[in-house]
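Chemist: Pasted the sequence and its predicted model underneath.
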Amino acid sequence: MVKEVVLNDKVIFGNNRPFVLLAGPCAIEGEERVLRIAEKVKEITERLEIPYVFKSSYDKANRSSIESFRGPGLEKGLKILQKVKDKFDLPVISDIHTIGQAESAAEVLDIMQIPAFLSRQTDLVVAAGKTGRVINVKKGQFLAPWDIEQVVKKIESTGNEKILLTERGVSFGYNNLVVDMRSFPIMRDTGYPVVFDATHSVQLPGGAGDSSAGERKFVPYLTRAAVGAGVDALFMEVHDEPSKALCDGPNMVSLEDLEELLIKAKAIDEIVKDI
């Protein structure tokens, strides 16, 4: 058993509960698209009775190229995420990249995410912990699963024990990632719920030269395997037109494929957790 991380009466992570879905487009490409995707995913998850948190980034500060699309920025992006909350009664998650973003982001975000490349940045992790929000740490591609315990201790030092830990693959040679399914029980030994990032795990970092490539076709296989390993949540970036997405299109799940993927994942989850 792990600690339950409670977001609200509908969204509770851990303790052998059904998996929670964290999903939405990689970056906020515009208010209209964000609202459209949020509405569609909410319809799907309500139909399947899957707890749902909307995800999108107001700033992708770790893009490969200086010319890459990053999103609308903190102020405008948070306003759009607030509209998602108000219109659809959904909790939201997004990344912070600097200490200065923590306080402003905490006014809107229900879950504050630490990007993988920044997971060892002590001051950032501590600043996030001090907000009192739920903190989702993406385990760095350069970290072993047992290394995440030190990140957990940094957050716990603030008195915050509302922690989620996400596996998103580990570097495997150049421009490639691999997911070690042993990482889920190892990370769970910290006492906190674990999340599987199904789309970034099939990313090929820098694989397109000035941007990352990806292998979307493997998302269903890794998703089923991770749910079979007993994860507490799934993280997926979804888009209505992945081929035209301004960020991470090659590894995002198409909205039209999401429901079938979740139906199969839920069936496995119910068997594994005896729900």
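Modeler: Everything's here; your move.

Chemist: Please count neighbours and contacts with C-alpha atoms only from this point.
Modeler: Fine.

Chemist: Could you give me the buried positions within the strand or helix carrying residue 186?
Modeler: Of the helices and strands defined by DSSP states H and E, residue 186 is found in helix 183-188. Residues 183, 184, 186, 187, 188 are the ones in helix 183-188 that count as buried (16 or more other CA atoms under 10 Å).

Chemist: was I right about the first one contacting residue 169?
Modeler: No. In this structure residue 183 lies outside contact range of residue 169 using CA atoms under 8 Å: 9.5 Å.

Chemist: putting a second one here so we can go through both:
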Amino acid sequence: MIGFEESGVSFGLGRLAVIAGPCALEGLDHALMIAEACKRVCDSLGVGYVFKGSYDKANRTSADSFRGPGMEEGLRILSEVHRRLGVPVLTDVHETWQVKSVAEAVQIVQIPAFLCRQTDLVVAAASSGRVLNVKKAQFLAPEDMGSVVDKCRRAGNDRVMLCERGSVFGYRQLVVDFRSMPIMREMGCPVVFDATHSVQSMGGLGGRSGGDRRFVRPLLRCAASLGVDAFFLEVHQDPDKAPSDGPNMVPLELFGGLMAEVKGIWDRAMESGFASLDWVEMP
């Protein structure tokens, strides 16, 4: 069975995991508040939980946009969340020189979608030995991710997850092709569905990205019915005042109900045998 474990959380192996947290880190107290709330929900549902947060949003639309606390402070926050709560933590890297420090602080290193074709970055991250979450670029076909996986494996790392986060469909618009998840699963990797970035409108608010969080729920329901290995979503106690990606994020107060709903769909799909990210012959 495809999958692996990290810090007590299973990715694949017939188990569901949830990766959730704010877009950009806003301080230790804020990170702990979000992480503790999400962990309680996931623990109650029997789901593995990973905290995510970015120390630097390097691909912001405007030079004036909030980017986060920076690498030194951000990695300190992430390390403290892991130490206090015992959950694995995830953050992204943008340049090869960042990989060593990031890999020392977190359990899962993420390659952003726009950078998944950057060979040196992918190889450096894979060589760290950490679990990787590689986001499929908005401009790539799912089949193209096979080359990314090959780079990681040649670097000695087969603990790789592939993440669907929507594909470009005209200016500023993204759509989700649900065929991509079984296609990427054929590469022998657990597959993650990023529901909140999939509803993003890149640059849709002029100097910053927009989005429509109303569509997070139906997209998650679809992914749950496929038996996807992990959900990825950004949450915030007040998304409309969040410094980054607010229009896409799920209000923290709705996180528990949403997760209970989609976990129920996931359970029923898995129990019925209907859900399969592995190709099957049509009858």
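Modeler: Everything's here; your move. Please read all numbers here as calculations on a predicted model, not as lab measurements.

Chemist: I'd like the TM-score for the two structures, please.
Modeler: Once superposed, chain against chain, the TM-score is 0.97 (TM-score structural alignment, normalised by the length of the first structure); 272 aligned residues with a CA RMSD of 1.0 Å.

Chemist: before we move on, the earlier item: after superposition, how close is the next helix-or-strand element following the helix holding residue 186 of the first structure to the second structure?
Modeler: Downstream of helix 183-188 of the first structure, the next assigned helix or strand under DSSP H and E is strand 194-197. With the two structures superposed, strand 194-197 of the first structure lies on average 0.1 Å from its match in the second structure, counting by mean CA distance after the TM-score superposition for the first structure.

Chemist: tell me what the helix or strand following strand 194-197 of the first structure is packed against?
Modeler: Counting by DSSP H and E, the next helix or strand C-terminal to strand 194-197 of the first structure is strand 203-204. The contact analysis (3 or more CA pairs under 8 Å, 6 or more residues apart in numbering; DSSP states H and E) places strand 203-204 of the first structure against strand 213-214.

Chemist: Distance from the chain centre to the strand it packs on, please.
Modeler: Its chain's C-alpha centre and that of strand 213-214 of the first structure lie 18 Å apart, by CA atoms, centre = their mean, to the nearest Å.

Chemist: Specify, as a residue range, where it falls in the second structure.
Modeler: Aligning strand 213-214 of the first structure against the second structure (TM-score structural alignment) gives residues 210-211.

Chemist: Following superposition onto the first structure, what is the mean distance for the matching stretch?
Modeler: On superposition with the first structure, the mean distance recorded for stretch 210-211 of the second structure (mean CA distance after the TM-score superposition for the first structure) is 0.5 Å.

Chemist: Where do the helices of the second structure begin and end?
Modeler: Under the criterion DSSP state H, the second structure carries helices at the ranges 28-45, 71-85, 99-105, 119-127, 145-154, 180-185, 216-226, 252-272.

Chemist: Need those helices in TSV (columns: distance to residue 139 of the second structure).
Modeler: Below are those laid out as TSV (distance: least, CA to CA, whole Å):
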stretch	distance to residue 139 of the second structure
helix 28-45	31
helix 71-85	28
helix 99-105	25
helix 119-127	17
helix 145-154	11
helix 180-185	13
helix 216-226	20
helix 252-272	28
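
Chemist: and of these, who's closest to residue 235 of the second structure?
Modeler: Closest to residue 235 of the second structure of these, according to CA to CA: helix 252-272, at 5.5 Å.

Chemist: and the angle from that closest one to helix 28-45?
Modeler: Angle, helix 252-272 of the second structure to helix 28-45, by axes from the mean of the first three to the mean of the last three CA atoms, to 10 degrees: 30 degrees.

Chemist: Return the set of buried residues in helix 252-272 of the second structure.
Modeler: Using 16+ other CA under 10 Å as the burial criterion, the residues of helix 252-272 of the second structure that qualify are 252, 255-256, 258-259, 262-270.

Chemist: just the residues you listed now: which is nearest residue 74 of the second structure?
Modeler: Closest approach to residue 74 of the second structure among the buried residues of helix 252-272 of the second structure (CA to CA): residue 252, at 21.2 Å.

Chemist: For burial, what's the neighbour tally of residue 211 of the first structure?
Modeler: Neighbour count for residue 211 of the first structure, taken as other CA atoms under 10 Å: 16.

Chemist: And the one 4 residues further on, by the same measure?
Modeler: Neighbour count for residue 215 of the first structure, taken as other CA under 10 Å: 16.

Chemist: isn't it right next to residue 250, touching?
Modeler: Yes. Residue 215 of the first structure is within contact range of residue 250, at 6.4 Å (criterion: CA under 8 Å).
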